[in-house]
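**Q** next come a sequence and a model predicted from it.
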Amino acid sequence: MTKSLNAIAQKLMEPGKGILAADESEGTIAKRFAKINLPNSLDLRRDYREMLFRSTEAMTSYISGVILTEETLEQHAADGTAFRAILADADVIPGIKVDRGAFPMPGDSGEKITEGLDGLRQRLTRYAELGAGFAKWRAVITINDVAPTRNNIRANAHALARYAILCQEAGIVPVVEPEVVGDGDPGNHSMERCAAVTGDVLENTFKELRLAGVDLGGMLLKPNMVLPGINSRERPSVEDVARRTVAVLREHVPAAVPGIAFLSGGQTDEEATSHLSAMNQISGKPWPLTFSYGRALQNVALRTWAGRRENFPQAQVAFTHRARMNSLAALGTWTGELDRAA
C-alpha cells in the first residue's frame, strides 16, 4: 500500500505538471456563473467542466490530476462519455473533494471548522471503486485580532489527520490543505503574521498526522503562500513572497512529503504564476513545488466560454495558455514577457 500511494503522489508531482482544482461546490460555481450572468444549472456545470477536461493539450501536457466534486466524479459529457474516461484518456488522475465545507466554530472568534468525517470511510470506499486516486480536505484558518486560537488550529489539524489516515486506508492519496485565508482583518494580517500563523498551523498539522500514523510518503500538502491579507497595504515583491514561503516550508514540512501543490488563494492569475516560478528558482528544497489552482487556471477560460458550447475552442486555448504558464512556473522558467507574448 505504501508503495502504491507514493507512486500516485509522485505521478501527481510529475515535473512540469500540476493539479486542476475543479471541485467548486454548487454555491461557489453559482457565484462564478453569476459574474457572467449564467444560471447555475446542471447542464451548464457539465458543459463547463467538459470544456476544461477536453482541452487536450492542457490536460495531456500540463495537468497531472483533477480534483472533482461528487457530482462530477459520476458525471458524463453531453455525448455520454464519462468524465472519468475522458481524464483516463489524457492520463490524468481523478481526485475527489471529500469535506462537507467549513462551518462556524463554537465561540466568538469568527473561526471555522471543517466537517465531513461522519461516514467518510464508507464514502472513500465508493470513491476508490469509481477510480479516485487522491482526495482533498480543506481546513480554513482565519487571522483577526483574536484568531487563530489554539483550539481552532488543533481541531482543524486533528480533522485533517483523521481524514488523511482514512484516505490511506482506502488506497487514496490524501491532499492535506490547511489554508490560512487571506481575507482576515487587514490590521492583523501582515506578511509577518501570516508567516508565523502558517508555520504554527503546519507544525500542528504534521504533529497530528504523525500521531494518527499517516504515511508522509503517501500524501501531498496543499498550503497557502505567505502573503499579507488581501486588504493589507503591504506590497511585498515576488522574490520576498517566494523567500518567506520557502523558509516557512523548510522549517515545518518534513522532507518525506513527496510534494507541495499550492492553492492560489485570491491572487491574480499572473501573481499565482510568478510566485510559484520564483519559489522554484530557490535551490536546495527537499520537495518539488507545483500548482493546485482553481480560479487562477480557469478565470479567462470561464469568461471566454460564457455558457456557449460554440466557444469551446477559444476557451480551451485560454485554459491551455494558463496551464502552460503554470507548468513553466513549476519548472522555475516562467517570465512575464513569455506570458504576455503567448
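**A** Perfect, thanks for sending it.
**Q** use CA for all of it now, contacts and neighbours both
**A** Fine.
**Q** which strand or helix spans the closest residue to V248 other than its chain neighbours?
**A** Using C-alpha to C-alpha, 6 or more residues apart in numbering and skipping the chain neighbours, the partner closest in space to V248 is G199 (5.8 Å). Element membership for G199, per DSSP states H and E: helix 191-211.
**Q** for that helix, what is the distance to the chain centroid?
**A** 17 Å (C-alpha atoms, centre = their mean, to the nearest Å).
**Q** show me what that helix is packed up against.
**A** Secondary-structure packing of helix 191-211 (3 or more C-alpha pairs under 8 Å, 6 or more residues apart in numbering; DSSP states H and E): helix 150-169, strand 173-180, helix 238-252.
**Q** run the angle between it and strand 173-180 for me.
**A** Calculated by axes from the mean of the first three to the mean of the last three C-alpha atoms, to 10 degrees, helix 191-211 forms an angle of 150 degrees with strand 173-180.
**Q** buried residues, helix 191-211. List them.
**A** 191, 193-195, 197-206, 208-209 (16 or more other C-alpha atoms under 10 Å).
**Q** and the contacts of that helix?
**A** Applying C-alpha atoms under 8 Å, 6 or more residues apart in numbering, the contact partners of helix 191-211 are 148, 153-154, 157-158, 160-162, 164-165, 178, 180, 216, 224, 226-229, 234, 244-245, 248-249, 251-253.
**Q** separation between the residue nearest to V248 and M279?
**A** Distance, G199 to M279, by C-alpha to C-alpha, to the nearest Å: 17 Å.
**Q** P15 now?
**A** Distance from P15 to M279, by C-alpha to C-alpha: 14 Å.
**Q** and these two? which has more neighbours close in?
**A** Legend: neighbour count by other C-alpha atoms under 10 Å for P15 and M279, higher for M279 (25 against 17).
**Q** included below, for side-by-side comparison, is a second structure:
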Amino acid sequence: MNAELASKLDQLKRVARELVAPGKGILAADESTGTIKKRLDSVGVESTEETRRRYREILLTTSGAEEFISGVILFDETLRQSTRDGVPFSQHLKSQGVIPGIKVDAGAKPLAGHPGEKVTEGLDGLRDRLSEYADLGAQFAKWRGVITIDAAKGLPSDYCLTANAHALARYAALCQEAGIVPIVEPEVLMDSDNSIEVCEDVTNRTLNTVFQALFEHGVALEGILLKPNMVIAGKQAKRQAGPQEVAEATVRCLNRHVPAAVPGIVFLSGGQSDELATEHLNLMNRMGPHPWELSFSYGRALQAPALKTWAGDEGKAEAAQRAFYHRARCNGAARHGEWSAELEKERAA
C-alpha cells in the first residue's frame, strides 16, 4: 500500500471510530423530500423548503445533544442549507464536534424481472457527487438497500440479494476512494407477517451476500460502518418476539456474519417504537463485550417526540429540543447497557 492510500485509510478508520465513540450514535435526518412531507403532514405542517430547514435546524442546534450524537446523516437539500444565523449546517455541526454525513442513493426502484422486489439506484455519477459532498463538508455517507420478505412468493430471491449487495459494494468502494466513510445499510423490512425465525434466516443470507461483495470489491472493512435491521418478527406476525429474544437473535446473526474488522454496527429502528428500539439496543450491549461497537443510527425513533412537540409552533421549539435531547440521552445510555425504564420516564427540565 502506497503512502497516499495508507493515509486515506487511516482517515477512514479514524472517522468510523469517532462515529461509534462510546455513548454516542448517529441521527438519521436524511429523509427525502417525499418522506419528510409525510412526516410534516402528520403534524399539520406544510412541507416547504423553509419548514424543512427549520425543523432540521431545531434538531441540529439542540444544546447538549453532541454528548450523545456523533454524526448526522443529511439529505442533499439540508447539506446545502444554513442556520438562521447563516452558518452552513455542516459547519455548525463540526463546531459542536458532530460529523456531517450525506445520503447518496437515489432510492429503491422495482427490480426488473422480479415483481415485489427492489434494487437501489444512484451509482451513475456517484464519483462526482461524492467529490462535491466532500467539498461541502460531508465525511461519511449512507446507501440503503431494501429486502422484502414474502414467504408465499419465495422472497427474497437470491438475485435480489446479489443485486443489492453489488450496489452497496460499488457505493462503498467509491466512498472510500473519495475519503468518505460508507455506511452500508442492507435493510430487511419488517412489514410482512413473517416470524422472527424467518427474519433471522433472511438477515443471515443478506449479510453473507453483502460481505462477500464487499470483499470482492476491495472495500476496507476497517473504514466502514454497517447499518442493519434488528432480527425481529414482521409487523403483521401473529407472535411478536420479546425484547430479550430479539437481542439474542440479532447478536447471534451478527456474530456469524460480521467480521471483527468492522468498527461498528449502527442499527436502524425500522419502524419500532422509540422506547422499544432503545430497549433492544440496551439489551444487546448488556450481552457484550462484542467484536464491534453496537450503536444506533435512528431516524424516526430519535425524532418523533420532537416533531410532535414542535408541530410548526415556534413557541414550542425549545420543548421540542428537550424532547430530542431526552431521546438522544436514552440511546446514549443504551450504548453502555445502562438504559432503564426510570431514565425513560425522566424529562429534561
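**A** Here it is on my side, so go on. All of these numbers come straight from a predicted model, not from anything done at the bench.
**Q** on that earlier part again, filter the contacts of helix 191-211 of the first structure down to the buried ones, PyMOL style.
**A** Per 16+ other C-alpha under 10 Å, the buried members of those correspond to this PyMOL selection:
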select buried, resi 148+153+154+157+158+160+161+162+164+165+178+180+216+224+226+227+228+229+244+245+248+249+252+253
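**Q** how far apart are stretch 198-213 of the second structure and its match in the first structure?
**A** Stretch 198-213 of the second structure, aligned to the first structure and superposed, deviates on average by 0.3 Å (mean C-alpha distance after the TM-score superposition for the first structure).
**Q** output the residue interval of the first structure matched by that stretch.
**A** The alignment of stretch 198-213 of the second structure onto the first structure (TM-score structural alignment) covers residues 193-208.
**Q** got a list of what the most centrally placed residue in the first structure touches?
**A** With distances taken as C-alpha atoms, centre = their mean, S292 lies nearest the centre of the first structure, 3.9 Å away. Neighbouring residues of S292 of the first structure by C-alpha under 8 Å, 6+ apart: 18-21, 222, 261-264.
**Q** including neighbour count and distance to T69 of the first structure, could those residues go into CSV?
**A** Formatted as CSV, the contacts of S292 of the first structure follow (neighbours: other C-alpha atoms under 10 Å; distance: C-alpha to C-alpha, whole Å):
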residue, neighbour count, distance to T69 of the first structure
G18, 29, 18
I19, 28, 14
L20, 27, 12
A21, 24, 10
K222, 23, 17
A261, 25, 19
F262, 22, 19
L263, 24, 17
S264, 23, 19
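**Q** number of nearby residues for the aligned partner of T333 of the first structure in the second structure?
**A** Alignment note (TM-score structural alignment): T333 of the first structure maps to E338 of the second structure. A total of 17 residues lie near E338 of the second structure under the criterion other C-alpha under 10 Å.
**Q** relative to E192 of the first structure, how far out is the counterpart of A173 of the second structure in the first structure?
**A** Applying TM-score structural alignment, one finds that A173 of the second structure aligns to I165 in the first structure. Computed as C-alpha to C-alpha, the I165 of the first structure to E192 of the first structure distance reads 32 Å.
**Q** again with E208 of the first structure
**A** 25 Å.
**Q** that's a helix at G265 of the first structure, yeah?
**A** No: per DSSP: H, G, I helix; E, B strand; the rest coil, G265 of the first structure lies outside any helix segment and is coil.
**Q** which residue lines up with it in the second structure?
**A** G265 of the first structure maps onto G270 in the second structure, by TM-score structural alignment.
**Q** quick one: contacts for its match?
**A** 189-190, 229.
**Q** how do those look in the first structure, which are kept?
**A** For the contacts of G270 of the second structure, the subset whose aligned partners also touch in the first structure (both residues aligned by TM-score structural alignment, their matches' C-alpha atoms under 8 Å) is 189-190, 229.
**Q** picking that back up, quick check: angle from the helix holding G199 of the first structure to helix 150-169?
**A** Using the same axes, to 10 degrees: helix 191-211 of the first structure against helix 150-169 is 50 degrees.
**Q** before we move on, the earlier item: in CSV: the helices and strands packed on helix 191-211 of the first structure, plus distance to A315 of the first structure.
**A** Shown next, in CSV, are these (distance: least, C-alpha to C-alpha, whole Å):
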stretch, distance to A315 of the first structure
helix 150-169, 34
strand 173-180, 28
helix 238-252, 28
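**Q** A78 of the first structure: which of these is closest?
**A** A78 of the first structure lies closest to strand 173-180 among those, at 29.9 Å (C-alpha to C-alpha).
**Q** relative to Y159 of the second structure, how far out is the residue nearest to L111 of the second structure when sequence neighbours are not counted?
**A** Leaving out its chain neighbours, the residue that sits closest to L111 of the second structure by C-alpha to C-alpha, 6+ apart is K118, at 4.5 Å. To Y159 of the second structure, K118 of the second structure is 11 Å away according to C-alpha to C-alpha.
**Q** looking only at neighbour counts, state which of those two leads.
**A** K118 (22 against 12).
**Q** P39 of the first structure belongs to a strand?
**A** No: counting by three-state DSSP, P39 of the first structure falls outside a strand, being coil.
**Q** that one maps to what in the second structure?
**A** Match for P39 of the first structure (TM-score structural alignment): E46.
**Q** now G16 of the first structure
**A** Checking TM-score structural alignment: G16 of the first structure goes with G23.
**Q** was I right about its match contacting E338?
**A** No: G23 of the second structure is not in contact with E338 according to C-alpha atoms under 8 Å; the separation is 10.0 Å.
**Q** residues near E57 of the first structure, how many?
**A** 17.
**Q** how about A241 of the second structure?
**A** 18.
**Q** wait, it touches I232, no?
**A** Yes: applying C-alpha under 8 Å as the test, A241 of the second structure and I232 come out as touching, 6.9 Å apart.
**Q** tell me the secondary structure of the residue nearest to the centre of the first structure, please.
**A** Assignment for S292 of the first structure (three-state DSSP): strand.
**Q** not counting residues beside it along the chain, what's closest to it?
**A** I19 (4.4 Å).
**Q** tell me which residues touch the one you found, please.
**A** Per C-alpha under 8 Å, 6+ apart, neighbours of I19 of the first structure: 12, 63-67, 261, 291-293.
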